[in-house]
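Student: below are the sequence and a predicted model for it; my questions follow.
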Amino acid sequence: MFFCYIFVVVSLINFLPDFHVSSCDHNCADKPRFTPSRLVVQFGKPTSALCSVCQPGCNVSLFNIESPIGSLAANGTEVTWTVNEMTEWIISPSCYYNNDTTDTNCCSVLPITVYKPPDNVSFSVHPDVPMSEGQQYTLQCEVRDVAPVKNLTVTFYRGQTALGEPKSSKRENDEPKPVSEVFTLNITSTKEDDGVQFWCEAKLELGAEGPQPPPVVESEKLTAAVLYKPHLEVSIPPDPIIIRKGNPLTLNCSSVGNPPPSYTWTPPSRITSPSNGSVFFINSITHEDEGLYTCYVSNEKGSISVQFDVTVQANNLILIIEGAYNLWDRIRLHTTHSSIPTAE
């Protein structure tokens, strides 16, 4: 009798995978419970779940898990469902039992999210030409073969600064299979963007049950080349430059620009050797060097000019000599005036 009972149970377990749930009550009082209650699994990877059919001591005549793939193993009123390789994009295993008191099975469904990280994430800028300061450009991030797209977040970066997260046009789409999509973001370039790396990343945010941290695929990084007109690197004194005679004079109009700027100086006409660099230098200045000096800075994107007003003063030694001479002259005149006879 004992061996007969074992034979009946084994025969029942072997039969159950071919059983199809025809009528299910998902609101029954003592529903089967899956552990975990939700699965997130990568396509092509293994997974498993345990179904506790009912409370210990319950009386059920028929129970199992119904699924198109996977193997089952029963232990008492618990059934373990195991998949060696997830090959379905849409799958919702159902755990059920029947206690002969009704024709309806008591059922629970295991929610499963099957995901796939992108095959590739590529980044580009349109139009594909060197940027110019103040112009608008479109950053483009192409994400290929990702699922599910509704869980996808794409972020554009300037260096390590996030620029924005454009929404997917397919985000409300419940398509579970892999799709490809192009995301775009418009920017206005500045001179500070020159030499900065731009890129994007695709992240699958699958909730607490998903992999932690979430799967992320980054694009290659593109270094921006932004053309911009010259900008001064140095502060220019607004007031005249006052310098002692004989001292060196240095005028600086160093600028940044892309392409690198060129420099032209137009000092007073009596100066016969103007500089063609960003710094103008006179080793020992004289009164003849007084005047306006203009620095012209230019590249193909524009030009600027800077003026320096230079005033030359006599040096201290000359001032002392001149002061002493004036004092002696006044003393001499006073002495001469005092020696004139007074008429009687």
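Tutor: Right, received. Where do you want to start?
Student: when you work out contacts or count neighbours from here on, use the C-alpha atoms and nothing else.
Tutor: Noted.
Student: got a list of what residue 27 touches?
Tutor: Taking Cα atoms under 8 Å, 6 or more residues apart in numbering, we find residue 27 in contact with residue 106.
Student: I'd like the distance between it and residue 36.
Tutor: 19 Å (Cα to Cα, to the nearest Å).
Student: another structure for you, compare them:
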Amino acid sequence: MNQFLFALLSACFILTATEVIIMLSPPKLVVEYGASTSANCSAKVSADVHVVNMAWEAPVGKVVNETGAKDTILTWIVHNLTEWNIKPFCYITTKQNQIKSVLPVTVYKIPDNVSLSSVNHNGPYVEGKEYQLQCNIQNVAPVQNVVVNWYKGQTIVEKSNITGTGESPQNTSATFVFRPSRIDNGAQYMCEAQLELGPYGPKTPPSLASEPLSMNVHYMPEFFNSTETFVQTDKNLTLNCTVRANPLPTYSWSSPTQSEEFKGAVFTVPPNGIGSYNCTAKNQYGSAGKLFIIKKKDSVNTVLWTVIGIFLVLVVCIVAFLIMKYLRSK
């Protein structure tokens, strides 16, 4: 008996639920604060259902009634939406019950300002050390829809989600942890607060970016090639020890022929100079060395090429002689 009553009640519930279907268009609204918006409400009603009333319920806006050949369409219109937490709904009252459908509304606002700063740090950054950048976002809504894009130049290097809830505008922030390298020197970092509002939001997500923050990264000298080899020459030979470093390094040299200390980046070796020349580049963060080796001319190679040259000349002469002899015999 109990099972029979349960089945009967379930059938009645399904019948009632399917007698009236409320349709909202669009099914969700995403509106910028202060902008105008509208939504339509229509219904599919079974022929045997008597509708007493159909209406919108909302604290703001007005309703326009459009009666077509078959359906009634109620349009809710707001010309200046300034309510942050609004839940309008369309309802239909029949003799049996009342059915309503709530229209989800997201009211958004781009930030008043977005700024980028370094946390607990002033001055230049040092290669390899850990730092934090903070993106400060003022007066944005809804905060839970904010995604922070971190840019290096024009490239997004990281994305941060904001933890928070609420419909009305709030201040919020996000941090980015990084270890700068020498290739970051002169780079510009920037953060962008972007509102991800889903498929019913604007095609281009609303956003506001900070002013760029230029990186001044200090780093020690580092040679990519620590040794260079040259062959002795009868002219001056220039050894270039220039290396990138920030701040610029000082240079010192040691050489077999050096009579006094030399401090420049470029060292000139006189003609026929041989031996090892050591250059050291140094700044406050460290030093790096480079070795220049000047070898004596290889006399064996010179003799070898001379012999080969003479041999080739003899071969050419013999071939020419044989050709002339052959021609004369005819």
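Tutor: Arrived safely. Note that the structure is predicted; figures quoted are calculated from it, not measured.
Student: identify the residue spatially nearest to the corresponding residue of the second structure for residue 83 of the first structure, adjacent ones excluded.
Tutor: Applying TM-score structural alignment, one finds that residue 83 of the first structure aligns to residue 78 in the second structure. In space, and not counting its chain neighbours, residue 78 of the second structure is closest to residue 61: 4.4 Å by Cα to Cα, 6 or more residues apart in numbering.
Student: again with residue 230 of the second structure
Tutor: For residue 230 of the second structure, the spatially nearest residue (Cα to Cα, 6+ apart) is residue 294, at 4.7 Å.
Student: now do the SS call for the counterpart of the one you found in the first structure.
Tutor: Aligned counterpart of residue 294 of the second structure in the first structure: residue 310 (TM-score structural alignment). With DSSP: H, G, I helix; E, B strand; the rest coil as the basis, residue 310 of the first structure sits in strand.
Student: what's the neighbour count on residue 310 of the first structure?
Tutor: Number of residues near residue 310 of the first structure (other Cα atoms under 10 Å) recorded here: 18.
Student: ok, now which ones touch it?
Tutor: So residue 310 of the first structure contacts 240, 241, 242, 243, 289, 290, 291, 292, 293 (Cα under 8 Å, 6+ apart).
Student: just give me how far the lengthiest helix in the first structure sits from the chain centre.
Tutor: Criterion DSSP state H: the longest helix present in the first structure is helix 316-338. For helix 316-338 of the first structure, the gap between its own C-alpha mean and the chain's C-alpha mean amounts to 75 Å (Cα atoms, centre = their mean, to the nearest Å).
Student: ok so, going back, need the buried ones from the contacts of residue 310 of the first structure selected in ChimeraX.
Tutor: The ChimeraX selection below is limited to those of these classed as buried (16 or more other Cα atoms under 10 Å):
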select :243,289,290,291,293
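Student: name the element the residue nearest the centre of the first structure belongs to?
Tutor: Nearest to the mean C-alpha position of the first structure, counting by Cα atoms, centre = their mean, stands residue 157 at 1.8 Å. According to DSSP states H and E, residue 157 of the first structure maps onto strand 152-158.
Student: what of residue 14 of the first structure?
Tutor: For residue 14 of the first structure, the element it lies in under DSSP H and E is helix 2-15.
Student: what residues sit buried inside that helix?
Tutor: Buried, per 16+ other Cα under 10 Å, within helix 2-15 of the first structure: residue 13.
Student: list the helices and strands it packs on?
Tutor: If you count contacts as 3 or more Cα pairs under 8 Å, 6 or more residues apart in numbering; DSSP states H and E, helix 2-15 of the first structure packs onto no helix or strand.
Student: centre of the chain to that helix, how far?
Tutor: 62 Å.
Student: and if you look at stretch 215-224 of the first structure?
Tutor: 9 Å.
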